[in-house]
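> fold the following and give me the result.
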Amino acid sequence: MRMTRRPVPALARTAPVLAATILLWSTPEAWSQEPGPTPYRADCRTEIEGSRATAYCHNPYPVLDRIQLHVECARWWDVDTDSAPADVPPAGDLLLTDRCWKEVRSAWVSHQPVNGAPGASGASGAPAAPGG
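Okay, the predicted model is just below:
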């Protein structure tokens, strides 16, 4: 018995090629020869325990990162605080602590490049909720 092949629709034959072409053209960063910006932000985590906030930071990059701990107090009469800026050296660790009189509402770390780290501008940071 002779087997006959069913014709494959043209769309089914060209679909993989079309999908690959779309993926290549939609992500120019993937094939760009220009290097991306050098990251500079230290990895930081914050912990809130009662009236004290602590930031643990590690800088895995070869550039200096200037960080600052910001603490927002829960009580309206309690003054929010910002630590003095501190430099985290390349491959270095840093611990910052600050406190409120009563409970801490949130704490976060802002980053600022030092000596014009490429691709970085201004300070940035995001608040952390208590316990995280």
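
> for the rest of this, base every contact and every neighbour count on C-alpha atoms.
Fine.

> show me what the longest helix along the chain is packed up against.
Criterion DSSP state H: the longest helix present in the chain is helix 10-26. Where contact means 3 or more CA pairs under 8 Å, 6 or more residues apart in numbering; DSSP states H and E, helix 10-26 is not packed against any helix or strand.

> from the chain's centroid, how far away is that helix?
The chain centroid and the centroid of helix 10-26 are separated by 33 Å under CA atoms, centre = their mean, to the nearest Å.

> endpoint to endpoint, stretch 95-104 covers what distance?
End-to-end span of stretch 95-104 (CA to CA, to the nearest Å): 18 Å.

> what residues sit buried inside that stretch?
For stretch 95-104, a neighbour-count test (16 or more other CA atoms under 10 Å) marks Leu96, Thr97, Asp98, Arg99, Cys100, Glu103, Val104 as buried.

> another one to check against the first:
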Amino acid sequence: MRARSFPRVAPALAALALLLALPYDAMSDTPETAGHARVAGKERELFGAGCRIRVEGTRVSASCHNPYPRADLVALHIECDPWWDVDTDSTPAAVGPAETLRMDGRCWKKVRTAWVSHRKAAV
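So this is what the prediction gives:
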């Protein structure tokens, strides 16, 4: 009777062994030790403010927060929908470490798209 129960238990033991072995192999290359397939040994630079853009009717506002130790120059760009409406590009403004900056703009009729550009500040 014991010999017949082993064939039922064998697949379960094999599945358990695979479940325990696969996560261990997958964790051998962590993001810190494994490089990208196309970029060898280049470390990611901590730079760039995180920006949120809100469009309400014809008005656009962008709020940018810089969590990194290097200043980021940000500018708000707005494309307006009618061909005759003037697109706007704000003057780049520095967002220092741990600072938050708000930028506003508008179109006369309709906003087509808005985005924020980033540039490293001169040291």
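
> still on that earlier bit, contacts for the longest helix of the first structure, please.
With contact meaning CA atoms under 8 Å, 6 or more residues apart in numbering, helix 10-26 of the first structure is reached by Ala30, Trp31.

> next structured bit after it?
helix 28-31 (DSSP states H and E).

> buried residues in the helix or strand following that next one?
Next in sequence after helix 28-31 of the first structure, counting helices and strands by DSSP H and E, comes strand 43-49. Residues of strand 43-49 of the first structure classed as buried by neighbour count (16+ other CA under 10 Å): Cys44, Thr46, Glu47, Ile48.

> what helix or strand is the residue opposite Asp93 of the first structure in the second structure once aligned on?
By TM-score structural alignment, Asp93 of the first structure lines up with Thr100 in the second structure. Following DSSP H and E, one finds Thr100 of the second structure within strand 99-106.

> the helix or strand following that strand against the first structure, how far on average?
Downstream of strand 99-106 of the second structure, the next assigned helix or strand under DSSP H and E is strand 111-120. Superposing on the first structure and averaging over aligned pairs (mean CA distance after the TM-score superposition for the first structure), strand 111-120 of the second structure comes out at 1.5 Å.

> so where in the first structure does strand 111-120 of the second structure end up aligned?
With TM-score structural alignment as the criterion, strand 111-120 of the second structure aligns to 104-113.

> starting at the chain centroid, how far to the matching stretch?
On CA atoms, centre = their mean, the centre of stretch 104-113 of the first structure falls 13 Å from the chain's centre.
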